[in-house]
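Peer 1: Sequence plus the predicted model coming up.
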Amino acid sequence: MAFWRNRDNLDRYYNLQRNIIKILKFTLVFYVFISCSNESEVKKEISKIPIEIKIERFDTLFAKVTLETLPDLKKEYPFLFPEKYADSIWIKRSQDTIQQEVNIEVEKTFLDLSKEETELYSLFQHIQYYFPEIKTPKIVTIINDVDYRNKIVLSKGLLIIALDTYLGKDHHFYEGIQKYLRQNFERKYMVPDIASMYAKNQVGPIRDRTFIGNLISFGKELYIKDLLLPEFTNARKIGYTEEQYSWAITNEEYIWRYFIDKKLLYSTDSSLMPRFLYPAPFSKFYLEEIDKEAPDRIAQFIGWRIVDSYMKNNNVSLRQLILADAETIFNRSKYKPKK
């Protein structure tokens, strides 16, 4: 009799376990359904936001400027004509042979900007949804002597795009520029670069001098880009090739373990920033087999993963994320790198 009683108890135990598993599965499906439903509602709301997008081609207007048409152009775009320069300087520049060669190459590459207009339309719908205080700017394209440090300028309701910095990484204009910088001189990175400017403005300057503080700040920017560019690949958002992003995903656990083992998180050593956070030929682990393959800015990728984990594991708003300090985000993120 004791045997059958134990067998009955065992059966009841297994039945209970099966029921628990069913409940957990149902709960998981329910939350996935709710999450997808919420995402769908957000998508619908965003799609209804009215936006007016017009890209003004100052670059083509300046290419055709004459002494007679210059006054009207200056009146229309006063912010592009510093008063200290005489009209003769502008005419001379427009007729310069190098300037004319750049004009031809830009016109050839950007004969049509309809794809960028479509992407910008979606971007500014998302900006309006998440940051309704931001107004859609006046968008102007220029040629700016391949000034890659100012590819995008955002200021006082103006968005200025230097088209001559998006002609393609192998364009002969860029022969004297380092390869790791040229990688992002592709037109597919133009809209992500614009989204970066808005994300940076929301996050603000980095005040925490620690490595983790810098890492989290960049992570916030990339998380905001996630929200603003939901249809873009993660590689495109961070400015990686697909191969570089795949390497980062594959080696995430190793990268994180390196940061922990070397006790880098709370270090204020300024040399860590160019090694792991700033544009460079590669991230510098000082390990030959790794440095050959590691893409630059790898700590930005880790910061992105930590911030994403924080948002998934805490019921906080986007504004609360932006205001939260790095230590709070890190401690509450429950971040675990993918193996």
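Peer 2: Happy to help now that I have it. Numbering: from 1, shown residues only.
Peer 1: C-alpha only now, for contacts and for neighbours.
Peer 2: Noted.
Peer 1: Compute the number of surrounding residues for Gly213.
Peer 2: Gly213 has 23 neighbours, counted by other CA atoms under 10 Å.
Peer 1: same check, this time on the one 4 residues further on
Peer 2: Burial measure for Ser217: 26 neighbouring residues, criterion other CA under 10 Å.
Peer 1: give me the element it is part of.
Peer 2: Mapping Ser217 onto the secondary structure by DSSP states H and E places it in helix 211-228.
Peer 1: got a list of what the residue lying closest to Lys237 once chain neighbours are set aside touches?
Peer 2: Taking CA to CA, 6 or more residues apart in numbering as the measure, Lys237 lies nearest to Pro192, with 5.7 Å between them; neighbours along the chain are not counted. The contact partners of Pro192, taken as CA atoms under 8 Å, 6 or more residues apart in numbering, are Lys225, Leu229, Arg236, Lys237.
Peer 1: For Pro192, give its distance to Ile104.
Peer 2: The gap separating Pro192 from Ile104 is 25 Å, by CA to CA, to the nearest Å.
Peer 1: repeat for Ile134
Peer 2: Distance from Ile134 to Ile104, counting by CA to CA: 35 Å.
Peer 1: if we can go back for a sec, please name every helix or strand in contact with whichever helix or strand comes after the helix holding Ser217.
Peer 2: Next along the chain after helix 211-228, taking DSSP H and E as the criterion, comes helix 234-238. For helix 234-238, the contact count by 3 or more CA pairs under 8 Å, 6 or more residues apart in numbering; DSSP states H and E identifies helix 211-228, helix 242-250 as packing neighbours.
Peer 1: Next, the buried residues of helix 234-238.
Peer 2: Of the residues in helix 234-238, Asn234, Arg236, Lys237, Ile238 count as buried by neighbour count, 16 or more other CA atoms under 10 Å.
Peer 1: hold the first one in mind and look at this next one:
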Amino acid sequence: MKFFNYFLLATAFVLVPVSCDNKPENLWQIEIKNPAQKVEVQDLSAEFYNAGVPLAQFQQKYPWFQGTVSDEDFGKRRLDKTEIAIYKEAVDKIGTQKLNNELTTLFSHIKHYFPEFKQPKVFLYSSALQGIMEPIFYHDAENMLFIDISAFLGQNNPNYKGLEQYWQVSMNPQNIIPKVSRVFAGFFLKESFEHQKFLDELIYQGKIMTLQDAFLPGFPDYLKMNYDQKQYEWALANEANVWNYFVENNLVFSDDSRLRERFINPGPFSKFYTEVDNDSSPQIGIFTGWQIARKFFEAKPETKLTDFLEMDSQTIFNESNYKPKN
């Protein structure tokens, strides 16, 4: 596919500016008439690293926090200067009050579309870098949300030395809310891995990203994708060429499970197996599915979000009339 290779190579170095002047009306900018209760996050590590709080008192208050760590090791960690420094840096950077406000807004939007949503208790903690690969955890049985703030110190932070750059792109304080939103999107839309074609995967990811649009109408799109601005601009500039690649290589209706690793899973780039792979944006299949979903809502803006989530992939694809142009 020579043209695709040439175009990708060219746009890898010359990014096309994206104009917002002709942006369609945001369907998800809605008036919240029944907002969520004001969020007040509970900082577990503030108490954990407070020498004035007896260990026994902390353990009694949070019996589920200790896990299998012995009392001796638990006590040593509370006095570890390196851990304390990481925690203090993290909590200073995130801004607790700002986080409270953004979580309240997020939960209000979730509640609008899913009235059955029960607002969780939110706990902050620092794993001292031990749990940064999966920093957001929702325990639905207890309705508790946990946020590991040591995972959001900022890209290129010295504490992240040795960690792959593609992970660090979304390890900034502004990535917390989109990642929390993504966790709840996955809660409301379970994924089936049985007998999937690539189109099914694309549409599933498009549904997840549509939930991100609905939950976070005021957030920049690149943050919803865990991209930086340059990666997002590459995806926009190459949208038609990526789709042409999928079509011309018969990938859209393929059941090759390896396509998930190439175009969906996290990584430094997407894998077209061309000379421009290193310059491409990662997880481009998620971006493509998102654009298909957006085209669907451009054609059928009256569709209820919950109805859209129940629709099959082929119907969404057909009714989107997705045909991106260069």
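Peer 2: The structure has been received and is ready for your questions. This one's a predicted model, so the numbers in the text were calculated from it and none came from an experiment.
Peer 1: TM value for the aligned chains?
Peer 2: The TM-score (TM-score structural alignment, normalised by the length of structure 2) is 0.85; 298 aligned residues with a CA RMSD of 2.1 Å.
Peer 1: related to what we said a few turns ago, give the aligned equivalent of the residue nearest to Lys237 of structure 1 in structure 2.
Peer 2: Using TM-score structural alignment as the criterion, Pro192 of structure 1 maps onto Pro178 of structure 2.
Peer 1: Also compute the angle for the strand or helix carrying its match relative to helix 198-215, please.
Peer 2: Under DSSP H and E, the secondary-structure element containing Pro178 of structure 2 is helix 176-188. Counting by axes from the mean of the first three to the mean of the last three CA atoms, to 10 degrees, helix 176-188 of structure 2 lies at 120 degrees to helix 198-215.
Peer 1: What residues sit buried inside helix 176-188 of structure 2?
Peer 2: Taking 16+ other CA under 10 Å as the basis for neighbour counts, the residues of helix 176-188 of structure 2 that come out buried are Ile176, Ile177, Pro178, Lys179, Val180, Ser181, Arg182, Val183, Phe184, Ala185.
Peer 1: And for stretch 190-198 of structure 2?
Peer 2: In stretch 190-198 of structure 2, counting by 16+ other CA under 10 Å, buried: Lys197, Phe198.
Peer 1: cool, and stretch 93-105 of structure 2?
Peer 2: Ile94, Thr96, Leu99, Asn100, Glu102, Leu103, Thr104, Thr105.
Peer 1: picking that back up, once aligned, what mean separation remains between the helix holding Pro178 of structure 2 and structure 1?
Peer 2: Relative to structure 1, and after both are superposed, helix 176-188 of structure 2 has an average distance of 0.4 Å to its aligned residues, where the measure is mean CA distance after the TM-score superposition for structure 1.
Peer 1: chain center to that helix, what's the gap?
Peer 2: 6 Å (CA atoms, centre = their mean, to the nearest Å).
Peer 1: likewise stretch 175-191 of structure 2?
Peer 2: Averaging C-alpha positions (CA atoms, centre = their mean) puts stretch 175-191 of structure 2 7 Å from its chain's average.
Peer 1: Check stretch 109-120 of structure 1 too.
Peer 2: The chain centre lies 19 Å from the centre of stretch 109-120 of structure 1; the measure is CA atoms, centre = their mean.
Peer 1: ditto for stretch 111-131 of structure 2
Peer 2: Counting by CA atoms, centre = their mean, stretch 111-131 of structure 2 is centred 14 Å from the centre of its parent chain.
Peer 1: Check which residues of it are buried.
Peer 2: Applying a neighbour-count criterion of 16+ other CA under 10 Å, the buried positions in stretch 111-131 of structure 2 are 111-112, 119-129.
Peer 1: Check stretch 246-265 of structure 1 too.
Peer 2: Under 16+ other CA under 10 Å, the buried positions of stretch 246-265 of structure 1 are Ala248, Asn251, Glu252, Ile255, Trp256, Leu265.
Peer 1: contacts for that stretch?
Peer 2: Thr210, Phe211, Ile212, Glu293, Ala294, Pro295, Ile298, Phe301, Ile302, Pro337, Lys338, Lys339.
Peer 1: Kindly recompute the last result at 6 Å.
Peer 2: Contacts to stretch 246-265 of structure 1, defined as CA atoms under 6 Å, 6 or more residues apart in numbering, come from residues Phe211, Ile212, Pro337, Lys338, Lys339.
Peer 1: if you line the two up, which stretch of structure 2 does that stretch fall on?
Peer 2: The counterpart of stretch 246-265 of structure 1 in structure 2, counting by TM-score structural alignment, spans residues 233-252.
Peer 1: Aligned against structure 2, show me the partner of Leu120 of structure 1.
Peer 2: With TM-score structural alignment as the criterion, the equivalent of Leu120 of structure 1 in structure 2 is Leu103.
Peer 1: Now do the contacts for its match.
Peer 2: Under the criterion of CA under 6 Å, 6+ apart, the contact list for Leu103 of structure 2 is empty.
Peer 1: Would it be right to say that it lies in a helix?
Peer 2: Yes - residue assignment for Leu103 of structure 2, taken from DSSP: H, G, I helix; E, B strand; the rest coil, places it within a helix.
Peer 1: Next one: it from Glu47 of structure 2, what distance?
Peer 2: Between Leu103 of structure 2 and Glu47 of structure 2 the computed distance is 22 Å (CA to CA).
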